[in-house]
Every structure is written in C-alpha cells, then in structure tokens.
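K.L.:
3D model of this:
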Amino acid sequence: MTSMTSMADSAHPLNRRTFLVTTGLATAAGAAATLVPAPAHAAGPRPLPGDPFTLGVASGDPEPDGFVLWTRLALNPLAEDGLGGMPARTVPVSWEVSSDERFRRIERRGTAAARPQSAHSVHVELNGLRPGREYWYRFRAGTHVSPAGRTRTAPHPAAFGPALAMAFVSCSQFEHGWFTAYRRLAEEHPDLVLHLGDYQYEYKKGVYTIPGGNVRDHEGPETVTLANYRLRHSQYKSDRDLQAAHEAAPWLVVFDDHEVENNWADDIPEANSDTPSYEQFRARRAAAFQAYYENMPLRRRSVPKGPDIQIYRRVRWGRLATFHMLDTRQFRDDQGCGDGYKDCPEAVDPKRSITGDRQEAWLLDGFRRSRARWDVLGQQVFFAQRDNTDGPVKKTSMDAWDGYVASRDRITQGWLDAEVRNPVVLTGDVHAHWASDLKADYDDPGSRTVGSELVCTSITSTGDGADSDPAAHPFLRINPHLRFYNNQRGYVLTTIGKDEMKADFKTLPTVRTPGAAVSTKATFVIEDRVPGVNQTYLRPFASAKMTAQSERDLIQETIDNETQP
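P.N.:
Down below sits the predicted model:
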C-alpha cells in the first residue's frame, strides 16, 4: 500500500555527515506464536549478562498500513558513557507483531540489528498491515523478551473510522515529580498520544529547583555531549510510568527547547549558555538530535544530518483528522528584545518567522490540500495572544507566537483562505492547562472567532502547582478570548468524532509522591464548523477573592512558571 503520510522536504539540504542510526527492515513471517530467537552472529551469539529491555518499547507515526516500532538495549541505563552498559558489538534483535495480545496470531516478524553506533537502538518501519486495526508487538534479544506494546494503524484514507481517543502531553521534568500522569494516561487506553515537547530536561542536578526542593535528581552534568544526552534519555526512559504510556499507544513526537537547551532559536543558544559559540552550539544540537532520534519512535526521514533534523511532518487519520506536527525551534528568528515578557516592536516585524519560510509554505499547502474533518496543529508554544497588562501597552511572551505576530497572522489567514473546516491548535510548554478562542483580531474582543486552542499542562514541570478558580486569573480578564486556566499537573484527553471534539482537562493533586489519582478538572467541546471552545463541565474549586496585589502576584507566578530558570 502506498504511504498516505506526506513527507516534508529536508529543511536544510546541507552536505553533512549523516549519523548512523539503526533501522530494522520488516520481513514477511510465518504464523507460529513463539517468538523466534535472533539469527546467530557470524562469530557465534554471545549471551547478554542481563535483561537489555530496561528502557521499554514504543511505537509511533502510524499510517494506514503500518507504524514504527522502537526499542533500545541497555543493561545499565545510568552508565556514564551513555551506552547503557552494552558490549561494543552488534546485537541481533527479533521482533514480532500480532493481531491479538496473547500473540497467538502473528502477522509479521523479523530481525533488526542493534548497533553500538546508535546506542543499540532499533527502529522497525512496518507496512502492508490492515488499516484501522489494533496490534501488539514485542522484541527478543537472546533469551530476553521485552514487555509487549499495544499500537494501531490509522484508518483507511477514505474512511472516518470510529471516534479517535487522543491524549496530548508535554513538559516532564524528572526532578520535579513522579511521572504518575503518564501512568494515568496509559490507563485511559488512548488510540494515539501526542508529545508536544520538553520530553526531557538538560540541567544538571539542582539547577532547576521547585519550592520545597526537588523530588528526585538528574544523573550527570548538564547535557552538552552525545554521551550526556544519551544518559539523560536513558534515565527518563527507565521510569516505569513513562514506559507504560509508551506501551499503551502509538506516539507522535515533536521537540521543544529543553531537548537541546532552554529557549534556543535556530543556531542561537540561550543567553549565558554553556555553549556560547556558533560552532559549539551546532555540535550540541547535533548531539541532542542524534540522541533524540535514537530514543524516539521516528521514521527514517527523521534521521539527523549533523545539527539538522526533519521533524515537521503530516499524519492523516483517515478522513477524520490530519495532524500537522510543527517545529517551532529549528527555523525561528531569535526571540525579540532579549526574550521574556516584553512590549517589543520586533514582535510585529513582518519579516520575522517562528516556522521559517519553507515550513510555513508546507503548512499552508497542507491546509489547501486537506479534506479532513479536523485539521490539528501539534506544536509547542502558546498560539493565542496573552497580554499581561491592562491598557494599550502589550507585554507578551517573546518565546511564543506573540513574539512572531506576522507569522501567526499568516498561518491563521492561511487556514481561512483554504476554508479549513475545523482548525484546532494543540500546545504544550507553559506548565498549565488553558483553553482559548483564536481570533481574527485579538485587540477587538468582538472580532470573529476563527479557531480553537487547547493547551496541556506539564507532566511534572514546576511541581504540584495549585487548584484555583480558573475564571479569576487576571490573564482571562485582560484577554477575554482566553476561556480556561488551571495550574495543576496532568494531561488532556480528547475524543475526536465527526460532530465534535471533546477535551477533558485531567489533573493530579500532587506529583511529589507517586500514585496520585487523576480527575477531570473541566471539559470543553468544539463543535463541527463552530470555531471556539465551549465549557460543558467544571469541577468545583475553592474560590478566593482577588485583590489587585494578588492579581499581580498571580501574573508573576504564571510568568515565572513558564520562564524559570
């Protein structure tokens, strides 16, 4: 079957060495239920001294006829060299895919090579499977068998299929709490998970701290080298709650800043960075992107080429939805006026872009070609305007789309010109739940609503946070198109049908201790052909009277949660 996923052109067609990344090729298989061992190595297979599947399994980028399967072998995930305590040799890894969870009906099986050059990671790209179906998969290395994962193919391109249960998440800072939200997400049994960035954080122990002290510690120094990034990914992937979320469903992943360094922009590092020079930062990007690919269920089109990686892409879910996964870091102009919340004339410069020209053209072309019921932008930073001051002077985030107003206007006008039926922007980054109407003119509250934005809080970043009256937040008063706010940890679970998209904002009371229960804080519905968000449920909260000082404190707390350290 021909792939229905539209591939983006290479963003920087430069002549750079391509890092060696292991890719397993699918092979036809018989129907026996026993997982066959890997074929013997030329010099004779040498048994591994322990379980190499300590980092779990994952799948991703589903298409109507297949998906990517991933694992990475590591005997000692916290080995300082980032290579997981593995021997410096290629290890054959068997894999199999079944149409039942007990592996009685094997659909495909084969072998892949886990090579030391790619930190013994394995990527298997499968095709030829049936559309709109659940599958289960597992791996074997020697006598060791991995946990089983659940995945699925996208519906047939001409079919809507049943309603899609899709969850989206972002911002999992290991030091700030337990990954209970990942576990609760897995228990929802979603069909698809979108991770919108900050999958891991770059800081060494104790740099990014929360009130009351961090819950657990990062291993190793700040991530700068390939060994550093591999070790950090290994530490995160060792968490069983995160592993459970990967095992539950296929993922679509995009990075934000912390997978490399806080608030980087194209070839420009953060101010006061440990890698201040152009050459040093590009080397750091190359290391970060290689480790990112090695640890994510991505297709071969995303194999890094030095400091460049192709991550923006389009995934179609039958006729129901098209997911336009964006990259708002690699091609952006530098943040205006030194970054932060500013009244900044650079923010409205028509030449500035957060996507770059090529990605913008790709996205606008996707709008014109789309026939989906829902066009969903999976991206990293706040899209709607958020002014934090009363009166005519605006102070907005230079790191978000507010710092690139003309870029936002062109994208919005693009979906209007293409008559996109239901544009919905999904966002991470800001460590709080938000829901908003997207406006033709944010300075005119009565202007036309032209889309919807749903923003997920963090998995752990900035710690527990606190519940509050969402309507009392001064951002909502100053910006009436902002409809909801909550500063607890969690995720968003959506149900996408032909007539509506329902979003449940899930929250946890704490991440300082593991095992907290999850609840629905609020539910919003976006109706077909009716842009904007409509609240249908809100859990009771403890209301407190807002004074002028408490409003100022809450504004500053919100900004601090997004911008520290």
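
K.L.:
Every contact and neighbour count from this point should use C-alpha atoms.
P.N.:
OK.

K.L.:
residue ranges for the helices of the protein, please.
P.N.:
180-187, 226-237, 240-248, 278-294, 357-369, 405-417, 474-478, 548-563 (DSSP state H).

K.L.:
Now tabulate those in TSV and tack on distance to Leu78 and mean neighbour count.
P.N.:
Listed next are these as TSV, based on distance: least, C-alpha to C-alpha, whole Å; neighbours: other C-alpha atoms under 10 Å:
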stretch	distance to Leu78	mean neighbour count
helix 180-187	21	23
helix 226-237	6	24
helix 240-248	15	23
helix 278-294	15	22
helix 357-369	37	17
helix 405-417	42	18
helix 474-478	42	19
helix 548-563	29	14
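
K.L.:
this one as well, want them side by side:
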Amino acid sequence: MSEFTAGAVLHGASRRTFLNLTGVSATAFLLGLGTSPTPVHAAESLPADPFTLGVASGDPSPDGVVLWTRLAMRPLAPDGRGGMPKKDIKVRYEVAEDERFTRIVRRGSAVATPELGHSVHPEISGLQPWRDYYYRFRVGGFTSPVGRTRTAPAHDSGVGRLRFATASCQAWYHGYYTAYRHMAADDLDVLFFLGDYIYEYGIIAGDNLERQADLGDEHSVKVTTLEQFRLRYSLTKTDPDLQAAHAAAPWVVTWDDHEVENNYANAESQYGVPKREFLARRAAAYQVFYENLPLRSVQTPSGPSVRMYRTLRYGRLADVHVLDTRQYRDGYPAGRVIDDAPERRDPARSILGRGQERWLTGALRGSRARWNLLANQVVMAQIDRDLGSGRLYSNDQWDGFPACRDRVLSAVRQAKIRNFVVLTGDIHRSVAAEIKADFDDPDSRTVGVELVGSSISSDRDGSASDDLAPIWLQNPHVRLYNARRGYLRCEATRESLTADFRILPYVTRPGAGVETLARYTIPAGEMALPRRTPQEQPLA
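P.N.:
Here you go, the predicted structure:
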C-alpha cells in the first residue's frame, strides 16, 4: 500500500514553502479560529453587506461545532477577492438557544484575513449535547443570516434516532440546486457531503451552461489557481438553496476529484501535469476548500496535504467514518476501465493509502455503535461493466483496488459488525446494492449495503433510465438504478435504517418538486435489500 508524501516529489520542500505558494501564515489560521488575540489593526466595519455567501456549521461534537462564514461584498469580483479590502476584518459571533437570540450562550470574535479569503472558522465548545442552537455573525452594522446547528449526542448516550441526508456532485452550470431547498425543509440532524462541491471546468454559454446567467470571461477557463478556485466557490455559494441547506443543519464534508481536477489520483494528473506543478495546484485547491467550508482546525491544510478522514460518533447509535479516497490512492495502472488484469489485483494497491487504511480498520474493530456508516466518495460494490462473457471494471472506483476492499470488509467481519452501510456519491445516479463477501458468488454472505445518492445537478436533468442501466442491473447484488437528480435521506434507529431515494423531475430550471422514488427499510442485523423493483417497494 502506498501513501504518497508530497515532500518526496518536492525534494523535501518544507511546510513553509507551500504556505508561501498560497500566501498563508500560521497566524492567519489562528486568527480565523478566534484563538489568537484580535490585533488592534483589525477593521470592524465595511461599506457594504459582507455576508453574501451565507453561513454554515459543521463537524458537531457533543459539546460544540465549528461555525463558518466568508466575507464577500462583491462575491463575483473577477480577482476572486470578493470585493474585500486587503486588510484584516474583525468578525463577531453569537450562539443562542433560541432563534430570536434572547438566550445567548456564547459570544466571541475571529479575524477574517486576506490570506484565507476573509473566511473565519470559530470552534464553539461548552454547549449541551444533542441540542439545537442558533448562530449569527456581525461586522459593523451588518448581521448575517441566522443558522441553525445541532450538537452530537454524548458518546455513551442511547440516542434513539438520527436523521441525515447525503449530497454530492453539484456542477453549478448544469442546473439549479433545488434539491437543497427540499433538504432544508427535512429537519435533519446532519448532512453528509460526499464530494464534488465545485467543478473545475470552464463555464461556457451555449455549451455547458444551463442556468440563466450572464457570466464574464473569467468563468470560462479551467480552474487552476488560488484566485480562480476562490471565484468558483463564490459562484457556487451564491445559490440561495445551497445557502439555505447550510444554514438549516450542520454539514460533515469530504471531497472527491473535481475540487482539484477530474480523476486525479494522489499526485497524478490524468492530463499529464508535472507532479510539482500539480501539487502546487492541489495546495491551492485544498486551501480554498478549507476557506469555503465549515472545517475544524484538524483539517487545516499543510500545503498539498490535509487529513480529511475522521470519525464522528452519534452516541451508541452510529459511528460515521469519513473517508478520503483521492489524496492517497494509487494511480491507474492501465487506464480508468480495464479487464480483470493481474495488476488490478495487486495486493499492494490501496484506494485509501497505508495510514488511512490502518485508521479505518482500527476504527471498525474498535466501534461499539449499533450502525457503522462510511461517508465514502466512489462506489464500493463490484460492478462488472461487460454485458458479455468477459469482465470489465472501473479503476476509478473501489473495483480498481479489490485487495484494499477485501481488507476493509475483512475488518468488518472480524469486528462482527452486523450493521454496515456505505454512503456514496460520484456517479450521478441513485443506486442501492448489497456488499457481498464474494461478489462473484451471489449466494455469499451479505456484509453490508451501499446506498448511492444521485447528484444535486451534475449531468443536467437525467432520466429514469439510461444506456448504463443494463450494465449496472446485470450485477445481481444491484437492486436499484435511477438516473434522475436527487439525494438520499435516511433515518437510523436501534431497530432499523430507513433510506429514501429522493428524486427531482428536472434541475435545468428552478422550482422542481421532489418525490420518493424508493424506500428501503433495513432491519438491524439483516444486511439485505429486497429483490423487488422500485415500483413494488412500499413507500409507507
């Protein structure tokens, strides 16, 4: 198993080298957390509303959350600076038990610096477990929208229910984020974002632009620089439905590939960008990801490296293991889609890297939760893509790393985990599948289930079926396939996990309704999906 070390390619380049590449100092990170004394030179007023990108919270613990906002008076300023001055800005925050802020429990301030795109990430502690709180920010006479968050339950508590959704793949130019408006109304405890928050492609009217929007030429180029990444996140975050979903519940986020470049693997660009250049791009991309999302200080980027994998506990009900299947994976040995070649089964290959794989198998073996959930990017189930007698697999998914998959599933079996659910994005389809001990034997033990939520907007409206449906449904462990846009909504209890596949009829214009395509209720201890078609699957 390989785990790439950035410094090896850069001949021992130091953290400071990479921080210089992106213009960030350690002090800027501390100021954004609110853990460093506010400097006397920090400005406390601005001439226009800086809260155009909304607010967010994330990574809840039993006693707190991280809060987020990024100041931008003109979010689409071409230079990516959001129309902000090149100076530090003091940002005050308040946390309350009620939406009217009559019972404020925390007050404080952080400093938004130009080095971090004028973002702040104050980490709030000392709150009560498993309780709703409300928060807002202030700069001068401007007050942000109000966000609602929820802390996690105490680690040893017997919480009875966890309501969550998963989302992924939100190409801004392919359609509207209407799914998020429906998610904001779902009264969720937490939302898991599984990757592709932005897309790096140029946006070109008459080609890939489906929204009614008049964009400048600065949006038409592939995103590769710090300034371009900042502008693309600003464009994405101006969407009101996305802002509403961020303000409605805490998010737990991870990335896939498009936050940097399509189908990248570790330090390898599929377009042949030299490693040194690509790592500098990755450093910029990782920094801007941090700038724009509610991440804790443990996800502070160190050049082109961030430890994104982590476990969140929801009492004794659920452990959620958040994965990063991009940063450490081995490269493609013979293209993205190959037959069952010996190199595919090389036991040294890993999609997780040595350190993350060791962490995950240890976390699974040490878990005492009723449910173990993987917040995962790419499909884990084996998918044979040859409609004939041969075998064809995608190297971009776990199929490219079967030895690594076997090791993870072996850890699940050895730990006697009976309720194992993989939550996945990436493919822009709704898919339900069983995770088999031996995918080549349909009668082998079912180790867990995989629930793949469709994209928020990527690939435009989609359809109920498409030309890939026969490929996926020929695999006997695949139970559901649908190519509409949408998301996954779940409720976990001690007795069962219920999964609703929510789909929208269109996204290329605003205002779509939402419906439940299929509902699967999985009893605890019975890792199997019914063989009924979606039309036969009861919705009540």
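
K.L.:
re earlier: out of the helices of structure 1, which comes closest to Val215 of structure 1?
P.N.:
Evaluated with C-alpha to C-alpha, the helices of structure 1 place helix 180-187 nearest to Val215 of structure 1, the distance being 13.0 Å.

K.L.:
against structure 2, where does the closest one fall?
P.N.:
Here helix 180-187 of structure 1 aligns to structure 2 at residues 178-185, judged by TM-score structural alignment.

K.L.:
Kindly report the same for stretch 486-501 of structure 1.
P.N.:
With TM-score structural alignment as the criterion, stretch 486-501 of structure 1 aligns to 482-497.

K.L.:
May I see the buried residues of the matching stretch?
P.N.:
482-494, 496-497 (16 or more other C-alpha atoms under 10 Å).

K.L.:
mind listing which of those are in strands?
P.N.:
Counting by DSSP state E, the buried residues of stretch 482-497 of structure 2 place 482-493, 496-497 in strands.

K.L.:
hang on, the earlier thing: same list (the helices of structure 1) but as TSV, adding distance to His41 of structure 1.
P.N.:
Converted to TSV, the helices of structure 1 look like this (distance: least, C-alpha to C-alpha, whole Å):
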stretch	distance to His41 of structure 1
helix 180-187	37
helix 226-237	26
helix 240-248	29
helix 278-294	23
helix 357-369	44
helix 405-417	52
helix 474-478	62
helix 548-563	50
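
K.L.:
To Val303 of structure 1, which of the ones you listed lies closest?
P.N.:
Nearest to Val303 of structure 1, of the helices of structure 1 and by C-alpha to C-alpha, is helix 278-294 at 6.6 Å.

K.L.:
next one: the closest one to chain centre, how far?
P.N.:
The chain centroid and the centroid of helix 278-294 of structure 1 are separated by 18 Å, computed with C-alpha atoms, centre = their mean, to the nearest Å.

K.L.:
got it, and stretch 533-541 of structure 1?
P.N.:
26 Å.

K.L.:
which residues sit against that stretch?
P.N.:
435-437, 452-453, 467-469, 483, 520-526 (C-alpha atoms under 8 Å, 6 or more residues apart in numbering).

K.L.:
Can you tell me the closest non-neighbouring residue to the equivalent of Gly338 of structure 1 over in structure 2?
P.N.:
Alignment note (TM-score structural alignment): Gly338 of structure 1 maps to Gly335 of structure 2. Leaving aside its sequence neighbours, Gly335 of structure 2 sits nearest to Asn395 (C-alpha to C-alpha, 6 or more residues apart in numbering; 7.2 Å).
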